[in-house]
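Undergrad: here is a sequence with its predicted model. Questions after.
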Amino acid sequence: MERFQISRATMYSICFYVIVACCRCETNPDIDFLIWGLERSTFILTCVCSEVTNISIKQVYLGRNMESSPMEPFDEALNYRSGSNKCFCSVFFRHRKQVDIWYCKLIISDNAAVIVFQGTLRFPEVYMPIPIKAWGKVYVALRVRNFGFIKLISVERKTVVFINRDMHVKLRRRQDSKFKIFEAEVNETSGNPLYVSEVKYEGVILQSSNTFGVITGTYPTNESTYTIESGLPMFSLRKHEYVTFCAEKGSCSVVVFSPFSRVFNITSLKHGRTNQYLDHPSHIVVVKNDSLIIQGKSHLQVQVFIERPDKRSWSMYTAIPSELFLTKYIIKLHDNTNDTAFLIVINTKGFDDIMIEGTNESLSATRLEYQVNYELLFIFCYELPENLEYEIYSVSETPFGLYFYGETSDGSFASPIALGNTGKDFNYRSSLSTTKPSKTTTTTTPWCIISNVTKGDKKDNDCDGYIDEELFNAKDDDDDGKIDEDTALDTGTGCLPGWFGTHCEKMCRCNDSACLPNGDCKQNVSCVFDFFGLQCQYKDLIHSANVSQENVRYRHLTPCHHNFTAKTPLTITFPWPTRISWIQIEAVSKDNLQGLKLRFSQTRNQSCYTGHCRHRREFYLNTNTLRIMCSAAQYVCRISIAFNAPEEERELCSIYISAGRNLALGQPVGMSSYYRDKLGIVSRRSLAVDGRLGDSWKSCSTTRLQDQDPLLRLSFLNPVLVEEIIIYFKVTVKNERFSINLLDSTDNVIYSSTGVIESIVSIIPSSQISLQTIDVFKQHSTSPLSICELEVYGECAPPMYGPDCSEICSISCNDQICTYEGYCKWCPNGTAGLYCFEGCLEWCEDYQEVTNATTTPRVTHVAYHKQSGFRVENVWLYVMIPIAIVGICSVFICTGPSRDLEKVPSEPKTYQQDFYQHYLLTKESEKTMFSETDNQTSTSVDVTDALNTLEIVTPSMTTTNA
C-alpha cells in the first residue's frame, strides 16, 4: 500500500484557507458609545456623524429615575439620512435644575463619529467619546489639584483599577442603573500623587486587568462652567510627537507629564529654541503662552489649559499624538457656539491643502507659519460663522490635526476632533512624512544607535561614548587584537571575535572560540566545559553541583567515549535552589535507560520542589541518548536517578542538566543614562548582555549618579517565551530595592515585581509568558543602577523556533512550542517522539501514569515533519483533511466577485519577512515629522501589574513573592 504523505506547507495552506473562510463570513459588529452626563449639567446634545449612506442608531438609557424630554430621540433603532446631511443630533435631556451623573448608550451599526455637547443651555462643553471596544487597560492622566476630577467607568464586573501602584479603587455598580454600569472617581484621597508639579498639577497612572473608560476635567469655582475630556488609553506608537497651539485670546499653559521622567524635547514655535528634559524632578513641565512641538521616546500626557482674558472661565484640551492624525473629519456645531468658534488645523502642506465643505461663504482664517528644521509647519484658525455641519479634509490625503475651540458669553471650550472620527477598530493608519535633519543642538547627548562602521565617519558606532577612539588613544578598546575604529573588524563574517549569527547576537561556546560562521565548532573541537548541545548554546548545570559519582561529568568529543557503571540512586545536589530545563542522559545502549525514575527532594535549610517529574516528556535523540523534560516551573535542590530493577547494572556515559539557552546575549539594550568615570570612560549598555561575568565598573552597564530613576531596557528582536531571568547586580547600597517589568510586543506590562538587590537574583515567572521587552529600574534612588549581566532563559515564542526564531514549529506540537533544535517541547496525550508523531496504538487510560513514572521502551525513528502512512496514532491528522476541504469550499461560497477582498490581491508575507521588518524597526531610526534624528527603542516604564506575581530567589536561598 502506498503511503500517504502531507507536507508542512500544505498543512499550513489548509489552515490558512479555513481561517480566511471564517473571517470572510463574519458580519460587521455594532459600535457602542457610552455617553457620560456629569454633575451640574442641565443640557446634553449628542451628534452622530457618518459618511455611511444608511446607518442604524439605537439609544438606551441606563438610568431608572431619569426625567427626560428628548427632542428627536433615538428611541428605537432607525435608519436615517436626511438629504445631504451627514450628522444627526438629539437632545437627551433638558432640566432647569442640575442633576447627578448619568449614562446613555448609543448602539451604531457602522463607522461614525460622536460629538457630545453638555453643560448649561448658555454654555456647552464639548468632548469626543471613545468607542467601548477601544477602551484600554492603562491610562496616564493629568489632574488639576483641589478641583480636578478623574472618573472611571466600566461595563465589566469586578473591575479594580490600580492608582499609582500603591492604591486601588473598585468600580461599583450604580444602584439607579438597570444595566451593568460600574463607576468610581479618583479624588484627592484615592492615593498618594505619584508626580506633583510645583504649581497645581499631578500625574496619575491607572491600570486594570479589565478595559475601562476615563474622563477627566475640572469643576471651576464658577459652578456654571467646567471642562471635560475623554481619557486616551496608552497606545503602542512608533513615535510620540505632539503639536500644541495657544489661543491668542487669553493666557495658555501647556502641561507635559512624562511618566518616570523619560527624556523628551520641547521646541518653541515662537522662539525656535529646543530644550531637552531628562531628569525633571516632578516629571511635569509647564510652559506658558507658547505653541510647542513636543517629542519624546515614550508615552507623554500633554494637556493645554486656556484661560479667557476676563478670567471668568478656562478651557482644556488633550493633545493628540501626530501619528493619530487623520486625513478627513466631520463635525457638527451646537446652536450656541456661533458667538466665537474656531477650527484649529495643524498640517505641513499649507493653506491650499485643506478643504472645508458645509458653507457657501468663504471662511476667514488666521494663518500662522513656522519654520521647523528647514520645513514649514502651518496652523490655521478658521472662524466658523454658522450652526452647520462641516467636512474638513486634505486634498493630498496628508494626515493633519484638528481641534475645536469656542467661546460664549459664559465660558469657553476646546477639544481634539480625532477621537470622534475613528474607524471600527480604532486603528489609525496615518504615517506622517519626515523632514530634513535639524541643526538645533540640545543640552545632552542624543541616544546612540549601534551602526555599521565606516572608517573616519566621525560617529560613535559602538555606542561607548567615543568617536574613532582607538585611532585617537592608540589603544585596543574592544579587545579585537587591533587598534582600529570602534567595532571595525576583519572576521570575515562582520561579527566581533567570538560571536556569530545573523545579527552577531550569539556567543561562540566552542573551545578557543573555534566556531564556524554558522556557530558549529570546527573539526575536532568540543564545547567549553559548561555548555553543550546544538552550537554549544545550552548551559550545563552539573559542573556546579555535587554528584554522587564524578563519572557523570565526563565529556568527550566522541559520544560515549567513556562509560561507567551507575550506582543507584545517582544524586545531583545543587549549592542553591536552581531551575532546570531538562535532563539528558547518554548510555551505552537504549536498554540501559529502561525503567529510569526521577525524583526531586529538598536539602537542609533550602525550600525546593519535592516529588516526581510532573508531566514527564521523554524522547530519544538517537539510539542511546535520552532527553527528559519536566513541567515543574520551580526551583529544585536535589535530583535522584534510580531504576526499577536496581540489581541490574546500568552502563551510562554522561549526564547533562540543562538550564536552557540564554536569549539575552547580544540583544538591543537601552539605558536612561550612562556612567562616566574620572578617566572619561563611558559605561556601555552592551556590557549587560556580553556573556562575561564580572563585578567591576568596566564590566557592568551602569547609569550615572544623578539619574534618580535609572532604567535598563532589554528588547528582543522577536517575542520569546521566558522560563527564568537571572540578574547579576553590582551592589552599591545594601537592602536597596529594584523593580522589573515584563512587556509584550505592544509595550503592555504583563508581569511585574520588586525585590532586594543582591549579587545574583533569579526570577521565575509564575506562568509561561510571551514577552518582547524587559525593564529593570529603580525609583527615587540616590545610587546608580549597575547590571553586570542579564540572562534570560527560554525559547522562541510560538509558532517559531531556531537561531533567529524564523522557522515554523510543527503543528503536531502542543501550542506549537519547539526547542532550539525544532523538537516539540510538549506533546498531546497519547503521542511522543521528537515531533509528537509517535504514540500508542490506542488511547491508553494509563498512558500518562506510565510516562510520568518510568521510561518506556518506545523509540522514534521518524524524520522531521514526515508522516509514515495511515496509522491509528495519526487519526487526528486525517480528521483535519475533510475539515480543511469544507473550509476551502466555504471560501468560494462566502465570497463573490464584488467583494473588496477580491479586488486587491494581497501580497504574501512570510515569517522571515516579519522577522526582518521587526529587526529594522528595532535597529533603525524612528522617524518624526520634524526630525530625522535616530531614536533608540522606547525606554518608557509602564505601570506595574499588581495582579501578577513573580517568584524571586537570591543565592542566599531566600525566596520572596511579589
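TA: Sure, I can see it.

Undergrad: contacts and neighbour counts: CA atoms only from here.
TA: Noted.

Undergrad: could you measure from Leu78 over to Ser526?
TA: 76 Å (CA to CA, to the nearest Å).

Undergrad: show me which of those two is the more surrounded one.
TA: Taking other CA atoms under 10 Å, Leu78 and Ser526 do not tie; Ser526 has more neighbours (23 against 14).

Undergrad: hmm, Ser581 and Ala635 touching each other?
TA: Quick fix: residue 635 reads Tyr, not Ala. No - using CA atoms under 8 Å, Tyr635 makes no contact with Ser581, being 10.6 Å away.

Undergrad: right, and Phe33 touches Leu106 too?
TA: Yes - applying CA under 8 Å, one finds Phe33 in contact with Leu106, separated by 5.1 Å.

Undergrad: what residues sit buried inside stretch 668-686?
TA: Across stretch 668-686, burial judged by 16 or more other CA atoms under 10 Å covers 668-676, 682-686.

Undergrad: please apply the same query to stretch 590-597.
TA: Within stretch 590-597, judged by 16+ other CA under 10 Å, the buried ones are Lys590, Asn592, Leu593, Gln594, Gly595, Lys597.

Undergrad: need the contact list for the second one.
TA: Applying CA atoms under 8 Å, 6 or more residues apart in numbering, one finds that Asn592 lies in contact with Arg650, Glu651, Leu652.

Undergrad: quick check: nearest residue in space to the first one, chain neighbours excluded?
TA: Nearest non-adjacent residue to Arg650, counting by CA to CA, 6 or more residues apart in numbering: Asn592, 5.2 Å away.

Undergrad: kindly report the same for Ile294.
TA: Nearest non-adjacent residue to Ile294 (CA to CA, 6+ apart): Ile266, at 4.6 Å.

Undergrad: one more to weigh against that first structure:
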Amino acid sequence: MSTIQFTFAVFLLMTCSSRVHSQICEAGWFGSKCQFQCHCTSPCHSITGQCQGKSTCLKGWFGNACQYRDLAHVSSCNIVLNPRQPFSSWVTDRNDSTCNEDVTLESVALSWSTSVPFTWMRLTLNESVILRSLRVSFTSKTSSNATCIDTKLYLINNKTVDIRCKVIVDTTSVIIEGQGVKSLCSLYINGGRNVALKQNSAQTSTYTSPTVAASASKAVDGNTLGLLSSNTCMRTQSSDTCPNWNVTFDQSQVLTAIHIYNTNDAFPVCSGRCGLQLNKFSLESFNSSGTVFRYQDHSTTFTSLYEVTVAEMASGIPVNGLRLGLNRTNPILMMCEVEAYGECVPGSWGLECKKICADRCSSQCHVETGSCPVCNDFDDRSSCHTGCATGYFGYDCSQPCSQNCQNRECNSTTGLCFSCVDGYLGPDCPENVTENIEDHLLILITGLGVGLGVSCAVIASLLIVIIYLIGRGKQPLKESKPSPDYIQRDSIGTGTMDSHGYQIYVTPVRPYQNVSNTYIKVIGDAEVIQPPDTYINVTTKANDEHDDC
C-alpha cells in the first residue's frame, strides 16, 4: 500500500469514527443510540440531554437530563402544608430559590388518590444540609405509619440530599416533619425512568395498510397520542389467534411501574371503539430464569391508560423485558405505547446502566451519579458502622460540635450538646447565661428598691400617728385600739407583696434537656424484607389456556 493510500485510509477511518461518535439525533432525542427523550422546556443537548441556557425540566421531570419522573407533580398528588398556606406551588415549582417563608411550618404531606411505588426522594433546603431536624414517614394500603427501611443518604450538593428507602409499592402518602421543613425549597419523589424507550421489540404479526404500518416499535417510540390512524401504534393481524408483543431491554432493569396507553380509534373492524380490544390482556415481566411478575386485566369497559404497579414480591428483582398478549375469542392486540419505569440493577448506574459502582459501595451507589451513600453519625461510608470521633457529628462525621459544648461533646447524629460550658445554655449552647443573669439581677434590685421604699413610707406614717397621739395626752398607747384602716396598712407593709406587683420572681434556669432521638431520626426499626435470590412467579397463570398461546 502506497503512502497516499495509507493516508487516505486513515483519514476515512477517522471520519467514519467521528461520525459514529457524534451521531446527531432528531429533535427531541439524545444519547448514543438516540434512545432517550428530551424533557426540557427548550431543545436539549443532542448528546448529553442537558437543558441549555435558561431552559429547565418540564413539569413532572427532574434529575440528570430530566429523565426521572416526579410523582410529586402528577395530577393525582395533593400537597398539604401544616399550618396551611395560601399557596404550595413553591414545593414543586422546580425552582430551588423559592423556599418556605412561614416560620411556623411544621410538616409537608403528599398524598395520592391511588397508591404509588416509593423508592427515593430529593430534598433541597436553603441552608447546608443537616438531616438532624427532619423525619419522614409513610402511609400505605397496609400500614398507617410506615418508616424508611434500609435508609441510604446521598449528598447531591451541600443543600440537596436524596433519601432512598426499601421500595414501598403501595404508598398513599409521604409526610415530612421537623424543624428542617422550615428551610425546604424543593421536593421531588422519584417515579423511575422509562427504560422501554427505543428498546428491541417484536410481535407475532403486524397489521399494514396503505397508510398504516403498525409495527412493534410503534409501542416504544415515545408517542402517547393514542391514534392508530396516525401511524403511532402497534397492531396485530385479525387472523392472529394468539397475538402477543414483547420488548427486551439492552440491560437488566429493576421495574416499579408499567404504563400502557390504549388506542382511541374507532374502526369498523373493531365493531366500535378499538380500545376495547385491549380488555383482559395479560402482562408479565421476565428474566433468564422465567416469569418474574404477571398481571391479568379483568376490565370490560374502555380504559385509556393502564397503570400497573409491580407487586411487592417482585420489586427489586432484575428483569430483561416485558411480554403482553391476549388469549380470548377474536383477539386483535393494539396499543399505542408501553412505558416501563425503573432503574439500573444494584451495582450499576448511569442512563445506560453501563457504569459500575466503586468497590467501597459496589452494590449501593447512587443510580444517577454513582456516588456512595453518606452516613449520618458514622465515619465509614462502606458500612456505616464506625461511630463519630468525639467532637464531630453529621454526614460522615464531617461537622464539628459547638465550641460551647462541654468538652466539645455532642450527639453524633444531631450535633446537640450533652451539656454546656459554664456561662452558656440552649441546644447548641449559644445563649450567654452571664448576660441573662445581669439582666435578671437588675430587675430584682429594682423590684426590691420599690418594695423597700413603700415599707419605709408605711413605717414613717406609723411614727407620725404615735407621736400625734402622745402629744394629745390621750390614753396610753397600749390601751388604744388602732383603726381598721391602720391595721390594713400595717399588714400591707409587713406582709408579702407579690399580689401587688412589688416583688419580682426570677425563674431558675433549668439545664438543657436533649430532644428525643425519635424526633431526630429519619429511619425506624421496621422489618426489612430481603429480596429473594431467584425470581418468583408472583401469581398463578392468568388462565388455563395461557400455554396455548
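TA: Okay, I see it. Owing to the predicted nature of the structure, the values given are computational and were not obtained by experimental measurement.

Undergrad: so what number do they get for TM-score?
TA: After superposition, the two chains reach a TM-score (TM-score structural alignment, normalised by the length of the second structure) of 0.58; 358 aligned residues with a CA RMSD of 3.7 Å.

Undergrad: quick one on the thing from earlier: show me which pair in the buried residues of stretch 668-686 of the first structure is furthest apart.
TA: Pro668 and Arg676 (20.6 Å; CA to CA).

Undergrad: show me what Ile641 of the first structure aligns to in the second structure.
TA: Using TM-score structural alignment, the partner of Ile641 of the first structure in the second structure is Ile176.

Undergrad: give me the neighbour count for the closest residue to that match other than its chain neighbours.
TA: What sits nearest to Ile176 of the second structure in space, not counting adjacent residues and going by CA to CA, 6+ apart, is Val136, at 4.7 Å. The tally of other residues near Val136 of the second structure (other CA under 10 Å) stands at 21.

Undergrad: doesn't Val136 of the second structure lie inside a strand?
TA: Yes - under DSSP: H, G, I helix; E, B strand; the rest coil, Val136 of the second structure falls within a strand.

Undergrad: I figured it hits Glu177, correct?
TA: Yes - the criterion here is CA under 8 Å, and Val136 of the second structure meets it with Glu177 at 6.5 Å.

Undergrad: tell me where the stretch 151-300 of the second structure has strands.
TA: Ranges of strands in the stretch 151-300 of the second structure, per DSSP state E, counting those that start in this stretch, are 152-157, 160-177, 184-189, 193-194, 200-203, 207-208, 213-214, 234-235, 244-261, 266-267, 272-273, 282-287, 290-296.

Undergrad: and Met14 of the second structure, which of these is closest to it?
TA: Of the strands of the stretch 151-300 of the second structure, nearest to Met14 of the second structure by CA to CA is strand 244-261, at 27.4 Å.

Undergrad: could you check the angle that closest one makes with strand 160-177?
TA: Following axes from the mean of the first three to the mean of the last three CA atoms, to 10 degrees, one obtains 60 degrees for the angle between strand 244-261 of the second structure and strand 160-177.

Undergrad: strand 244-261 of the second structure aligns to what range in the first structure?
TA: The alignment of strand 244-261 of the second structure onto the first structure (TM-score structural alignment) covers residues 711-728.

Undergrad: contacts only, for the counterpart of Ile657 of the first structure in the second structure.
TA: Under the alignment defined by TM-score structural alignment, Ile657 of the first structure corresponds to Ile189 in the second structure. Listed by CA under 8 Å, 6+ apart, the contact partners of Ile189 of the second structure are Asp70, Leu71, Ala72, Phe118, Trp120, Met121, Arg122.

Undergrad: compared with the second structure, how much does the match of strand 244-261 of the second structure deviate?
TA: For stretch 711-728 of the first structure, the mean deviation from the second structure after alignment is 1.8 Å (mean CA distance after the TM-score superposition for the first structure).

Undergrad: quick one: secondary structure of the residue nearest to Arg650 of the first structure?
TA: Classification of Asn592 of the first structure using three-state DSSP returns helix.

Undergrad: quick one: residues contacting Ile24 of the second structure.
TA: By CA under 8 Å, 6+ apart, the contact set of Ile24 of the second structure is Ser46, Ile47.

Undergrad: that one pairs with which position in the first structure?
TA: Correspondence of Ile24 of the second structure to the first structure, assessed by TM-score structural alignment: Gly494.

Undergrad: and that match, how far is that from Cys504 of the first structure?
TA: Relative to Cys504 of the first structure, Gly494 of the first structure is positioned 8 Å away (CA to CA).

Undergrad: Gln549 of the first structure too?
TA: Here the criterion is CA to CA. By it, Gln549 of the first structure lies 39 Å from Cys504 of the first structure.
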